[in-house]
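>>> no sequence for this one, just the structure:
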């Protein structure tokens, strides 16, 4: 290729191969050509106008089960030419490497290459069953947790050092797990059954608190909320299937009182 172009594209050594300035420009131009080709193909097939094809979505497990599946069900009714693949993990999925199109991200975004839409905020909530608190008492201060049976949800609080904020001052309490769960839903069920006190995301326990299965404590010591975003890779070339799902999700999630309490 270098011979046909008449320029040097790579600097080579026995240990490394790096692009030259000409190589960098050539790579950028080729990427643009490929994007334009994909755009032309998509326009010809109608996928930028009408939702069609397979849409892949990833989200944290409980968030996906509670909030994304109902949206997916509604979406499939609205757009019968689209099929959906959901991938729910309690880890950050790399959209490009794992072939995914849309992700729900909870927490501050690290990847600036993604297009993001803010849909709400959640906080870490300390809670237990009313029956447990009737038997063991209600903690009034984070330090009181050292005298309680602790249910660890390792995907939410992987550390035994729980952080709190009191009057603008950060506090850390080291807890000893009475029950250590590697799945949030297991910790949630254990708390409902009265096994102890747990710390989960507000969206995970909101319905159970509202219906009286769990009781929230230490509200005054909660840390700052974490943002929820819908993210995707495509920009101005966003296909209709992605754009329509994001539009529906933004409307539904922003209206959800367990994600945006002000709407409740």
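That came through fine. Being a predicted model, the structure only gives us computed values, none of them experimental.

>>> going forward, measure contacts between C-alpha atoms and count neighbours the same way
OK.

>>> List the contacts of residue 243.
Listed by C-alpha atoms under 8 Å, 6 or more residues apart in numbering, the contact set of residue 243 is empty.

>>> try this one side by side with the last:
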């Protein structure tokens, strides 16, 4: 209907296509579809111009009225005040760096809402713990939950310039055995760092390391690496600022393993809640933007 109105107002199919940002063929198909439904010609076309038929004129008035009603309904839907509470969970550091700004902008846009943000480094039972939306960094198993993929994060191998000034940068994963490495394994100093070969086949490659320092908190491990204590392997978003500011340098980029997907997970019926639905609609594009950078 909007295509037909645009054609009449623009004076030609080609001008309407330019106005709508689509191809002339798309405009032609839309008019043909309307004429098939009407059972009559709406436009009498010649090689150079068209003339609206009597039937077309009646349809034009009806289409304009219907489009105005639809626009008014959509505007009223947007103007409805969103209210209610939303419980959101995310991993601690990802939540602080990426999710909290999204939550703050949502609250600014919807004064009638409240959000409880749980930053937890464990998988939360949405039903058992009363959570509406979860941000998960993982390949997800099949479940009854609904998931929307919003991006991905990578594993980065990095070290401080001061460390690299004392030690030649590793050229392949096997070189890591000769370096000081900082582990993130709470169970001990043994770690398995996975990579991919920089070949067309991209075969997996793993390196077993004995880390001189093992820390059970990624923030502390990154700080130690910044002080030149060794090579660390956090997730990409955890060291974005350090790499941008030159405090850490990314190593072995050609051997990077497959990225880890980021999902919004929620129960299917949770979209019946206006506040939850509004939060999901708000969060998806912002998180996609926040996880679209390198790594």
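Happy to help now that I have it. Computed from a predicted structure; not experimentally measured.

>>> Could you check which residue of the first structure pairs with residue 293 of the second structure?
Alignment note (TM-score structural alignment): residue 293 of the second structure maps to residue 261 of the first structure.

>>> residues near the aligned partner of residue 138 of the first structure in the second structure, how many?
By TM-score structural alignment, residue 138 of the first structure lines up with residue 169 in the second structure. Number of residues near residue 169 of the second structure (other C-alpha atoms under 10 Å) recorded here: 19.

>>> Can you tell me the closest non-neighbouring residue to residue 169 of the second structure?
residue 251 (7.4 Å; C-alpha to C-alpha, 6 or more residues apart in numbering).

>>> From what I see, the one you found and residue 155 are in contact.
No - taking contacts as C-alpha atoms under 8 Å, residue 251 of the second structure lies outside contact range of residue 155: 10.8 Å.

>>> which one's the longest helix in the second structure?
helix 54-79 (DSSP state H).

>>> The helix or strand just after it against the first structure, how far on average?
Per DSSP states H and E, the first helix or strand lying C-terminal to helix 54-79 of the second structure is strand 84-90. Strand 84-90 of the second structure, aligned to the first structure and superposed, deviates on average by 1.2 Å (mean C-alpha distance after the TM-score superposition for the first structure).

>>> What is whatever helix or strand comes next after strand 84-90 of the second structure packed up against?
Per DSSP H and E, strand 84-90 of the second structure leads on to helix 92-94 as the next helix or strand towards the C-terminus. On a contact count with 3 or more C-alpha pairs under 8 Å, 6 or more residues apart in numbering; DSSP states H and E, helix 92-94 of the second structure meets no helix or strand.

>>> which parts of helix 92-94 of the second structure are buried?
Neighbour-count burial for helix 92-94 of the second structure flags 93-94 (criterion: 16 or more other C-alpha atoms under 10 Å).

>>> Show where that helix falls in the first structure, residue numbers please.
Counting by TM-score structural alignment, helix 92-94 of the second structure corresponds to residues 61-63.

>>> Distance from the chain centre to that stretch, please.
Per C-alpha atoms, centre = their mean, to the nearest Å, the displacement of stretch 61-63 of the first structure from the mean C-alpha position of its chain is 9 Å.

>>> what does stretch 237-248 of the second structure give?
Worked out by C-alpha atoms, centre = their mean, stretch 237-248 of the second structure lies 21 Å from the chain centre.

>>> what span of the first structure lines up against it?
Using TM-score structural alignment, stretch 237-248 of the second structure lines up with residues 203-214 of the first structure.

>>> So what touches that stretch?
Contacts for stretch 203-214 of the first structure (C-alpha under 8 Å, 6+ apart): 62-63, 122, 127-130, 188, 191-192, 215-216, 258-259.

>>> Now with 10 Å, please.
The contact list for stretch 203-214 of the first structure (C-alpha atoms under 10 Å, 6 or more residues apart in numbering) reads 62-63, 66-67, 121-133, 184-185, 188, 191-194, 197, 199-200, 202, 215-216, 256-261.

>>> Please flag which of the residues you listed sit within helices.
Per DSSP H, these map to helices at 62-63, 130-133, 184-185, 188, 191-192, 202.

>>> Helices along the stretch 101-250 of the first structure, start to end?
For the stretch 101-250 of the first structure, the helices defined by DSSP state H, counting those that start in this stretch occupy 130-136, 184-192, 202-210, 240-254.

>>> for the first one, which positions count as buried?
Applying a neighbour-count criterion of 16+ other C-alpha under 10 Å, the buried positions in helix 130-136 of the first structure are 130-133.

>>> Including distance to residue 228 of the first structure, could these go into CSV?
Shown next, in CSV, are these (distance: C-alpha to C-alpha, whole Å):
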residue, distance to residue 228 of the first structure
130, 29
131, 32
132, 31
133, 31
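
>>> if we take those, which one ends up nearest to residue 37 of the first structure?
Using C-alpha to C-alpha, residue 130 is the member of the buried residues of helix 130-136 of the first structure that lies nearest residue 37 of the first structure, at 60.5 Å.

>>> if I look at the closest one, how far off is residue 249 of the first structure?
According to C-alpha to C-alpha, to the nearest Å, residue 130 of the first structure and residue 249 of the first structure sit 34 Å apart.

>>> And residue 69 of the first structure, by the same measure?
11 Å.

>>> Find the residues that touch each one of the two.
Common neighbours of residue 69 of the first structure and residue 249 (C-alpha under 10 Å, 6+ apart) are residue 75.

>>> Counting neighbours, go ahead and name the busier of the two.
Shown here are residue 69 of the first structure and residue 249; by other C-alpha under 10 Å, residue 249 has more neighbours (20 against 13).

>>> what's the counterpart of the more buried one in the second structure?
Looks like residue 249 of the first structure aligns to residue 283 there (TM-score structural alignment).

>>> In contact with the spatially closest residue to that match that is not a sequence neighbour, which residues?
Leaving aside its chain neighbours, residue 283 of the second structure sits nearest to residue 102 (6.2 Å; criterion: C-alpha to C-alpha, 6+ apart). Applying C-alpha under 10 Å, 6+ apart, we find residue 102 of the second structure in contact with 95, 108, 279, 282-287, 290.

>>> all strands of the stretch 1-150 of the second structure, in order?
Listed in chain order, the strands of the stretch 1-150 of the second structure (DSSP state E, counting those that start in this stretch) span 43-45, 50-52, 84-90, 113-119, 133-137, 146-153.

>>> Could you save these as CSV and add columns showing mean neighbour count?
Formatted as CSV, those follow (neighbours: other C-alpha atoms under 10 Å):
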stretch, mean neighbour count
strand 43-45, 15
strand 50-52, 15
strand 84-90, 20
strand 113-119, 17
strand 133-137, 22
strand 146-153, 18
